[in-house]
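Trainee: sequence unknown, structure follows:
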């Protein structure tokens, strides 16, 4: 009962802080983006969220922030009061002894401070434990699982249909989830420790080699939510991002069905496309897969529906012809240290491979 009353009072106290903070954050984001468009697309903003898991966590964040600000302000005021109300002592003569005194009333402040601090800490600890228990599992069982593997420096995503294994497929870096439905995320690492974080939807979950960790996502509004590796994992850690697309149910089902399809067959009369596919299989097929072709590599992302993605190199570059050509020609210049080698392609080879990739939609 006491905790409920304390949380109720605290919720009312921080509601104004939350509104001010959200408006300030969105204003800054709007200035940075040149628009006040859907705040769901604001990069890495975690004080306003768009799903049940994020909402619970954000409320705790605002509560702890309000308590912290209150404590800082209170301590500052008390220090200033002590400074200006302190009795001025006459300067002592050199070698003289100062009498020891115990002014009355001082211990009351100590006892009061200890009592208030203890009460606040108890409320914060219990509230935090309640939130952790509440976000552990979604309200309903997720309909499917996405097995996400962190690699230096990109994310592999395997969509698993629990009822039909043949409807499983692999993509990378850009996840799609249905609006209003929880999705289970099963996390593994292929190399070092990473951290899976989509701040507008949920908190961080570590991705640890040799261990499977689980979390879940749910977005209650259509939009694009940026995610990021939140654990330093090497030289390109900052460029290990992702995008989560929350689609209406029908659009999501259509997207899933499309992902199950193999790559389109090459028309016999398109010589440039045929050469591009041959060069891709020869130069890139040992690392990348394109279903329906001889390219079956697993070291890099599956590129079967490459043009469905809005970015390349784990959200480092937009997926445009110019950036794609630059990435194929010299990936080490674009993202130094990544595992994609420079292939020393000739101009015609580069043009043919890029042309072929642009047909993988």
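Mentor: It's in. Remember, it's a predicted structure, so these values are computed and weren't measured experimentally.

Trainee: when you work out contacts or count neighbours from here on, use the C-alpha atoms and nothing else.
Mentor: Noted.

Trainee: mind listing what's buried in stretch 67-84?
Mentor: residue 67 (16 or more other Cα atoms under 10 Å).

Trainee: centre of the chain to that stretch, how far?
Mentor: Relative to its chain's centre, stretch 67-84 lies at 35 Å (Cα atoms, centre = their mean, to the nearest Å).

Trainee: do stretch 125-135 as well
Mentor: So, by Cα atoms, centre = their mean, the centroid of stretch 125-135 is 21 Å from its chain's centroid.

Trainee: try this one next to it:
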């Protein structure tokens, strides 16, 4: 099920996550609609070809001798075996290329919003760029975009081949180590759109998801302006901040505005404001955060975060409070 509208709280995200995997024939933007039209044309055409073959098979098995002779004659072979495939496939090729010609993304033109997405085992780095390609905001595992504006994604991989795919917003594109591939997506209306890695990349590949949150332009401007490191407030949160440094979290994660500058894991500067955790597989709330910190391997086996079963209940509560405060 897809939630449309500027919604971003637990109930809405739960409905979205319950509908995993993403729907693939329900376009919500100009870069996904041609793909859906082409998919339906291929499905209907394939069904008609199958029906024709079944009819021919029925004639061959149960038809009269004269009908069989005509079906297997030279004229029928030239018409149905040569002429029809050439005409149909050539027409389909030309029509398909024409239909999808505008989906290819070249170099930035300055009219698009630019985002660099880097696939890693088994999550996503998200870097928002300005018009000249300078990084302005870092995030992970979710992408925020304004409606009605093309978004140029610069897709890269830090390890193996991944594939970025948001079915309702555009086609899929491989993320190849050492290359930058480009993909255009666009949402016509606010909503939460599901995405998935579409290339097997080992381990918990099936749990390498993400969400795209489309805002109307005014809401998106407010979201982007809010991307400043949050201050630490409250004794429990302060205790969690100290634990973050002492138990080893800071070795893998960055929290801007603090000494934590690890690069192995997702940037956690604004983790409390994200809709999901674990690369799109769970809604983000106190319970799921605590479970992920304590034993992420039980939730997503094979991911690269070690379990922290040694934490006491009080320590876990403090760390969870600190993460939730990072908005």
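Mentor: Yes, it's here. Since this is a predicted model, take the numbers as computed values, not measurements.

Trainee: in the first structure, what stretch matches stretch 180-192 of the second structure?
Mentor: Aligning stretch 180-192 of the second structure against the first structure (TM-score structural alignment) gives residues 212-224.

Trainee: kindly report the same for stretch 260-267 of the second structure.
Mentor: Under TM-score structural alignment, the match for stretch 260-267 of the second structure is residues 295-302.

Trainee: hang on, the earlier thing: ends of the match of stretch 180-192 of the second structure, what's the gap?
Mentor: Using Cα to Cα, to the nearest Å, the end-to-end distance of stretch 212-224 of the first structure comes to 26 Å.

Trainee: show me what counts as buried in it.
Mentor: Quick answer for stretch 212-224 of the first structure (16+ other Cα under 10 Å): 214-224.

Trainee: strands - which of those residues land there?
Mentor: Counting by DSSP state E, those place 214-217, 223-224 in strands.

Trainee: helices of the first structure, residue ranges please.
Mentor: 2-33, 52-85, 106-134, 249-260, 271-284, 321-329, 331-334, 347-357 (DSSP state H).

Trainee: make CSV from the ones you listed and add distance to residue 297 of the first structure to it.
Mentor: Below are these laid out as CSV (distance: least, Cα to Cα, whole Å):
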stretch, distance to residue 297 of the first structure
helix 2-33, 38
helix 52-85, 36
helix 106-134, 40
helix 249-260, 18
helix 271-284, 8
helix 321-329, 16
helix 331-334, 18
helix 347-357, 16
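
Trainee: tell me which of those sits nearest to residue 149 of the first structure.
Mentor: Smallest distance to residue 149 of the first structure across these (Cα to Cα): 18.5 Å, for helix 249-260.

Trainee: ok so, going back, neighbouring contacts of the match of stretch 180-192 of the second structure?
Mentor: 38, 40-41, 50-53, 136-138, 177-188, 201-202, 205-207, 243-248 (Cα atoms under 8 Å, 6 or more residues apart in numbering).

Trainee: mind checking how far it is from the chain centre?
Mentor: 10 Å.

Trainee: gap between the nearest residue in space to residue 182 of the first structure that is not next to it in sequence and residue 285 of the first structure?
Mentor: Nearest non-adjacent residue to residue 182 of the first structure, counting by Cα to Cα, 6 or more residues apart in numbering: residue 218, 4.5 Å away. The spacing between residue 218 of the first structure and residue 285 of the first structure, counted by Cα to Cα, is 35 Å.

Trainee: contacts only, for residue 144 of the first structure.
Mentor: Taking Cα under 8 Å, 6+ apart as the test, what residue 144 of the first structure contacts is 159-162, 183-184.

Trainee: could you check how far the nearest residue to residue 302 of the first structure once chain neighbours are set aside is from residue 357 of the first structure?
Mentor: Closest residue to residue 302 of the first structure apart from its sequence neighbours, by Cα to Cα, 6+ apart: residue 289 at 4.8 Å. Shown here: residue 289 of the first structure relative to residue 357 of the first structure, a distance of 12 Å by Cα to Cα.

Trainee: re the thing from before, which among the contacts of stretch 212-224 of the first structure count as buried?
Mentor: Among the contacts of stretch 212-224 of the first structure, those scoring as buried are 40-41, 50-53, 137-138, 177-188, 201-202, 205-207, 243-248 (criterion: 16+ other Cα under 10 Å).

Trainee: out of the contacts of residue 144 of the first structure, name the ones that lie in strands.
Mentor: Residues of these located in strands (DSSP E): 159-160, 183-184.

Trainee: if I line the two up, what does residue 134 of the first structure land on in the second structure?
Mentor: Under the alignment (TM-score structural alignment), residue 134 of the first structure maps onto residue 102 of the second structure.

Trainee: residue 38 of the second structure against residue 96, yeah?
Mentor: Yes. Residue 38 of the second structure lies in contact with residue 96 (Cα atoms under 8 Å); the separation is 6.7 Å.

Trainee: now do the contacts for whatever residue of the first structure lines up with residue 245 of the second structure.
Mentor: Aligning on TM-score structural alignment places residue 245 of the second structure opposite residue 281 in the first structure. By Cα under 8 Å, 6+ apart, the residues touching residue 281 of the first structure are 293-295.

Trainee: can you report how many residues neighbour residue 2 of the second structure?
Mentor: Other residues near residue 2 of the second structure number 20, with proximity taken as other Cα atoms under 10 Å.

Trainee: not counting sequence-adjacent ones, nearest residue to it?
Mentor: residue 16 (5.7 Å).

Trainee: so that neighbour versus residue 4 of the second structure, what's the distance?
Mentor: According to Cα to Cα, residue 16 of the second structure and residue 4 of the second structure sit 10 Å apart.

Trainee: returning to that earlier point: filter the contacts of residue 281 of the first structure to the buried ones?
Mentor: Of the contacts of residue 281 of the first structure, these count as buried by 16+ other Cα under 10 Å: 293, 295.

Trainee: closest one of the contacts of residue 281 of the first structure to residue 110 of the first structure?
Mentor: residue 295 (72.0 Å).

Trainee: sounds good, over and out.
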